[in-house]
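J.: Need coordinates for the following:
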Amino acid sequence: MYDFNFAPVLAAFDQLAIGAWLTVRLSCAAMLIGLVVSIFCSWGKTSGPKILRAVIDGYIEIIRNTPFLVQIFFIYFGMPSLGLRLSPNSAALLALVVNFGAYGTEIIRAGIESIHKGQVEAGWALGLSRAQIFRYIIMKPALRTVYPALTSQFIYLMLNTSVVSVISADDLTAAGNDLQSATFASFEVYITVTLIYLALSVGFSALFYAIEKMTFKYPLSR
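T.: The predicted structure follows:
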């Protein structure tokens, strides 16, 4: 019979709390930067020149058809061969941004293509510039359409941060691994880590739902 002992975990819970905070910081930074990458790439796919569309298509296909773990290894262990050496945290952030950017591009592209062409033509008729049409007529309704998919992708991104511990990046899983090595309380440590990830996912889901209700209250059409 296994003797459950959560005392060592509770005694070092601040270590897990710091790891959870680092996970949140890493996830939010990766999402914000990745969102910029996604918007640029989605614009390139829908309005850019043919050569740019080909490059973006290649980037998306490579990222979506290779394991995230391999992408991390390539950036952290492979890139130094080309002269680019990154710290574990920087490599983890870059890998997450590159990964989110590929998936986010396809999500936002779908939202852009859902905009009726008549709205764009109305923008041209009003004398708006290409940038103004993209910002005011295309992006805002498109973001409303794809908002649930983007928030789900953020949750997936946050859970994916658990993989970055393999290159010694600081996150919740890395903190759990360190605590397990010190206490040998494997079950107690990892069930606690699991519950923290669950709490983070549920908490962010509720936050995103509240933001959706406050930000996208206006009707899509009349």
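J.: going forward, measure contacts between C-alpha atoms and count neighbours the same way
T.: Fine.
J.: how would you label the residue nearest to Ile60 when sequence neighbours are not counted: helix, strand or coil?
T.: With Cα to Cα, 6 or more residues apart in numbering as the criterion, Ile60 has its nearest non-adjacent residue at 4.8 Å, and that residue is Ala102. Classification of Ala102 using DSSP: H, G, I helix; E, B strand; the rest coil returns helix.
J.: how close does Ala102 get to Glu61?
T.: Using Cα to Cα, to the nearest Å, Ala102 is found at 8 Å from Glu61.
J.: Neighbour count for the two, which is higher?
T.: When neighbours are counted by other Cα atoms under 10 Å, Ala102 and Glu61 differ, and Ala102 comes out ahead with 25 against 12.
J.: any idea how far that one is from Ser165?
T.: Note on Ala102: its distance to Ser165, by Cα to Cα, is 22 Å.
J.: so what's the residue nearest to Ile60 up against?
T.: Ser38, Tyr59, Ile60, Ile63, Arg64 (Cα atoms under 8 Å, 6 or more residues apart in numbering).
J.: Which of those has the largest number of neighbours?
T.: Ser38 (25 neighbours).
J.: Not counting its neighbours along the chain, what's nearest that one?
T.: Thr105 (4.3 Å).
J.: in the helix or strand harbouring the one you found, what counts as buried?
T.: Thr105 belongs to helix 88-113 when assigned by DSSP states H and E. Going by neighbour count (16 or more other Cα atoms under 10 Å), the buried part of helix 88-113 is 88-89, 91-112.
J.: Kindly report the same for stretch 171-188.
T.: Neighbour counts over stretch 171-188 (16+ other Cα under 10 Å) mark Asp171, Leu172, Thr173, Ala174, Ala175, Gly176, Asn177, Leu179, Gln180, Ala185, Glu188 as buried.
J.: Second chain to compare with the first, below:
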Amino acid sequence: MNYTLDFGPVIDALPSLLAGCLGTIGLAIGGMVLAIVIGIGGVILRDSRIRQIRWLVLAFVEIIRNTPFLVQIFFIYFALPLAGLRLDPTPTAIIALGINGGAYAIEIIRGGVQSINRGQIEAGLALGLRKAQVFRLIVLKPALRAIFPSLASQFVLLTLTTSVASAISAYELTSVGQRVESESFRSFEVFGTMTLFYLIISWLLMRVFGMITTRYFSYPVK
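T.: Below is the predicted model of the structure:
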């Protein structure tokens, strides 16, 4: 089989592919922010005195972690309109990514919170701090320091998961690449270039997370 490489169509479509990279990063950032909010809120509700609320959080985590992301995004995009809630592809993708990442973030953050010495929490309460202040000042930052590497890895995975959003035509790298490939029929060149872009995006994210770790979560040098 003779196959001649031709990156001409890829070079011509480079502006669109780079714009798709920005779309991927935008979806990832939106999903990460929502996942953090869900993660922290879920941890707080997970320790609620109301048993039904605890059960709802547990059910949410188990359902999301044990169903495919593709099914989740299809449910939001195709099933919710039947209940009168219709969303465009991009908001749908961000919400689905946030919900998916949030379920994992709840367990990761909860593990970090449980690693905090109970005596520190009791000391904070003894000093007159409210529970919200104790959680924010005494529990959250040390917990984040302990779990940030796991959380960062989960967010990199969430970024790569944005490619599934092409199934609902959300604007991101995979959907743009598929369109370029369907127009040019240069599968190897297009998907090879997309692979390189995803590697670069992942590497850049790990560098950013590494700088955040150094700046905010590293222990003081003695």
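J.: picking up where we left off before, in TSV: the buried residues of stretch 171-188 of structure 1, plus distance to Arg144 of structure 1 and secondary structure.
T.: Below are the buried residues of stretch 171-188 of structure 1 laid out as TSV (distance: Cα to Cα, whole Å; DSSP: H, G, I helix; E, B strand; the rest coil):
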residue	distance to Arg144 of structure 1	secondary structure
Asp171	31	coil
Leu172	31	helix
Thr173	33	helix
Ala174	35	helix
Ala175	36	helix
Gly176	37	helix
Asn177	39	helix
Leu179	42	helix
Gln180	43	helix
Ala185	45	coil
Glu188	41	helix
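J.: what's the spacing between Ser187 of structure 2 and Thr195 of structure 2?
T.: Distance of Ser187 of structure 2 to Thr195 of structure 2, given as Cα to Cα: 12 Å.
J.: Quick one: the helices in structure 1, in order.
T.: Listed in chain order, the helices found in structure 1 under DSSP state H are 7-11, 13-47, 50-64, 68-73, 88-113, 117-125, 130-132, 140-160, 172-183, 186-215.
J.: tell me the most buried of those helices?
T.: Using mean count of other Cα atoms under 10 Å, the stretch among the helices of structure 1 with the greatest mean number of neighbours is helix 88-113 (a mean of 22).
J.: how much does that one stray from structure 2?
T.: Mean deviation of helix 88-113 of structure 1 relative to structure 2 after superposition (mean Cα distance after the TM-score superposition for structure 1): 0.7 Å.
J.: Same check for the contacts of Ala102 of structure 1, but in structure 2.
T.: Here is what carries over to structure 2 from the contacts of Ala102 of structure 1, by both residues aligned by TM-score structural alignment, their matches' Cα atoms under 8 Å: Ser38, Tyr59, Ile60, Ile63, Arg64.
J.: thinking again about what came up before, ok, now which ones touch the residue nearest to Ser38 of structure 1?
T.: Contact partners of Thr105 of structure 1, counting by Cα under 8 Å, 6+ apart, are Val37, Ser38, Ile39, Cys41, Ser42.
J.: and what of Phe148 of structure 2?
T.: By Cα under 8 Å, 6+ apart, Phe148 of structure 2 lies in contact with Thr213.
J.: what's the answer for Ile107 of structure 1, then?
T.: Val146, Ala149, Leu150.
J.: how does it look with 10 Å?
T.: Ser38, Ile39, Ser42, Gly101, Ala142, Leu143, Thr145, Val146, Tyr147, Ala149, Leu150, Gln153 (Cα atoms under 10 Å, 6 or more residues apart in numbering).
J.: hmm, who's touching stretch 192-205 of structure 2?
T.: With Cα under 10 Å, 6+ apart as the criterion, stretch 192-205 of structure 2 contacts 7, 10-11, 14, 17-18, 20-22, 24-25, 152-153, 155-157, 159-160, 163, 173-174, 176-178, 186-189, 191, 206-211.
J.: what's the matching range in structure 1 for it?
T.: Aligning stretch 192-205 of structure 2 against structure 1 (TM-score structural alignment) gives residues 191-204.
J.: That stretch against structure 2, how far on average?
T.: Counting by mean Cα distance after the TM-score superposition for structure 1, stretch 191-204 of structure 1 comes out at 0.5 Å.
J.: chain center to that stretch: distance?
T.: 17 Å (Cα atoms, centre = their mean, to the nearest Å).
J.: do the same with stretch 100-109 of structure 2
T.: Between the centre of stretch 100-109 of structure 2 and the centre of its chain there are 9 Å (Cα atoms, centre = their mean).
J.: pretty sure Leu158 of structure 2 is touching Met32, no?
T.: Yes. The pair Leu158 of structure 2 / Met32 is scored as a contact, 7.8 Å apart, by Cα atoms under 10 Å.
J.: Common neighbours of these two, please.
T.: Leu97, Gly98, Asn100, Gly101, Ala152.
J.: Asp14 of structure 1 versus Ile7 of structure 1, what's the distance?
T.: Check again: residue 7 of structure 1 is Ala, not Ile. Counting by Cα to Cα, the gap from Ala7 of structure 1 to Asp14 of structure 1 is 13 Å.
J.: Same question for Trp21 of structure 1.
T.: According to Cα to Cα, Trp21 of structure 1 and Asp14 of structure 1 sit 10 Å apart.
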